[in-house]
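>>> Mind folding the following:
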Amino acid sequence: MNGKKVVLDTNFLLVPHQFRIDVFGEIDGLLEFPHTYVIPSGVKRELEKLAEGRGDEGAAARLGLKMLRAKGCTEVESRGNVDNWIRKYAKKENAIVATNDRELRNKLKKDGVKVVILQSKSRLGIV
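Predicted coordinates:
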């Protein structure tokens, strides 16, 4: 893998359907250095479970999975609680995390990890 890793969280992958934002295009525009996308296996499992459902959440999860396949994201085996795994992985790999989970975002910021978030429901930003 070349460049910095960007770890994708479940709720972040629901954004394209919910807010009509191309999250990969936005991140590519924000990060002016080489980067690769990483999807924890636990996040992929969560998306697959949500995708079985009906309504907006199921549709959002199906779109998220489709975008993951199209972008060729690297799946990394994760164990245990997904949020805890993301924190440990991001610190170990000096990775950026893309999430809208406020609690996880606050913990990551305390850890000194850069976080990509949805700002004002129309664009992404880094905190």
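
>>> rest of the way, CA atoms for contacts and neighbours
Fine.

>>> now the helices: where do they sit in this protein?
Along the chain, the stretches classed as helices by DSSP state H are 15-19, 23-30, 41-51, 55-71, 82-93, 102-110.

>>> what's the first one in contact with?
Looking back up the chat, that one is helix 15-19. Contacting residues not belonging to helix 15-19 are listed as 21-23, 56, 59-60, 63-64, 121-122 [C-alpha atoms under 8 Å, 6 or more residues apart in numbering].

>>> Then the last one?
Contacts with helix 102-110, where a contact means C-alpha under 8 Å, 6+ apart, come from 83, 87, 99, 114-115, 127.

>>> So which of these is the closest to residue 4?
Of all the contacts of helix 102-110, residue 114 has the smallest distance to residue 4: 11.4 Å, by C-alpha to C-alpha.

>>> Now show me the structure for the sequence below, then we'll compare the two:
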Amino acid sequence: MQKVVLDTNALLLPFERSVNLDSQIKSLLGNCEVYVPLPILGELKRSKNKFASAALKLALNYNVEKTEEAGDYAVIELASRLGAYVVTNDAYLIKKLREKNIPVIRFKSNSHLDFD
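The predicted structure follows:
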């Protein structure tokens, strides 16, 4: 079964852009397991974004995994360990993921998720 790791901005997408994250991921990959690195929960708790608390609740619906790293590096670590796709629009993170040949799913045309 395919695996997907979400970063902070992916968890904010449903609230900032009215995107149904689950159905968008399912349309690309079919049934899959969705993961969130534990440090991302801390980022959302500290965030000043008005949707952070809603994104935190959403994150708790997925598999939350401990990582040795924090921030973007937690996402990279978990995706590497699981052989997973990463959903993000963070340009810096996408660059790092490409360097490590980790497949990326991005939000495109302000309307949908698609492969990078």
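
>>> Overlay the chains and give the TM-score.
Once superposed, the chains reach a TM-score of 0.89 (TM-score structural alignment, normalised by the length of the second structure), with 116 aligned residues with a C-alpha RMSD of 1.5 Å.

>>> re the thing from before, and the contacts of helix 102-110 of the first structure, which are buried?
Buried members of the contacts of helix 102-110 of the first structure, counted by 16 or more other C-alpha atoms under 10 Å: 83, 87, 99, 114-115.

>>> Let's have the contacts of helix 15-19 of the first structure in CSV, adding neighbour count.
Shown next, in CSV, are these (neighbours: other C-alpha atoms under 10 Å):
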residue, neighbour count
21, 17
22, 16
23, 23
56, 13
59, 18
60, 23
63, 19
64, 25
121, 12
122, 10
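
>>> Quick one, which of the helices of the first structure gets closest to residue 7 of the first structure.
helix 82-93 (7.4 Å).

>>> got a list of what the counterpart of residue 48 of the first structure in the second structure touches?
Alignment note (TM-score structural alignment): residue 48 of the first structure maps to residue 45 of the second structure. Residue 45 of the second structure makes contact with 52-53, 56, according to C-alpha under 8 Å, 6+ apart.

>>> so where is stretch 110-119 of the first structure in the second structure?
The aligned range for stretch 110-119 of the first structure is 99-108, by TM-score structural alignment.

>>> and residue 61 of the second structure, how many neighbours does it have?
11 (other C-alpha atoms under 10 Å).

>>> Could you check how far it is from residue 108 of the second structure?
24 Å (C-alpha to C-alpha, to the nearest Å).

>>> try residue 85 of the second structure
According to C-alpha to C-alpha, residue 85 of the second structure stands 16 Å off from residue 108 of the second structure.

>>> Which one's more surrounded, these two?
residue 85 (22 against 12).

>>> Need the counterpart of the more buried one in the first structure.
The alignment partner of residue 85 of the second structure in the first structure, by TM-score structural alignment, is residue 96.

>>> check contacts around the closest residue in space to residue 33 of the second structure that isn't next to it in sequence.
Using C-alpha to C-alpha, 6 or more residues apart in numbering and skipping the chain neighbours, the partner closest in space to residue 33 of the second structure is residue 3 (4.8 Å). Residue 3 of the second structure makes contact with 32-35, 82-85, according to C-alpha under 8 Å, 6+ apart.
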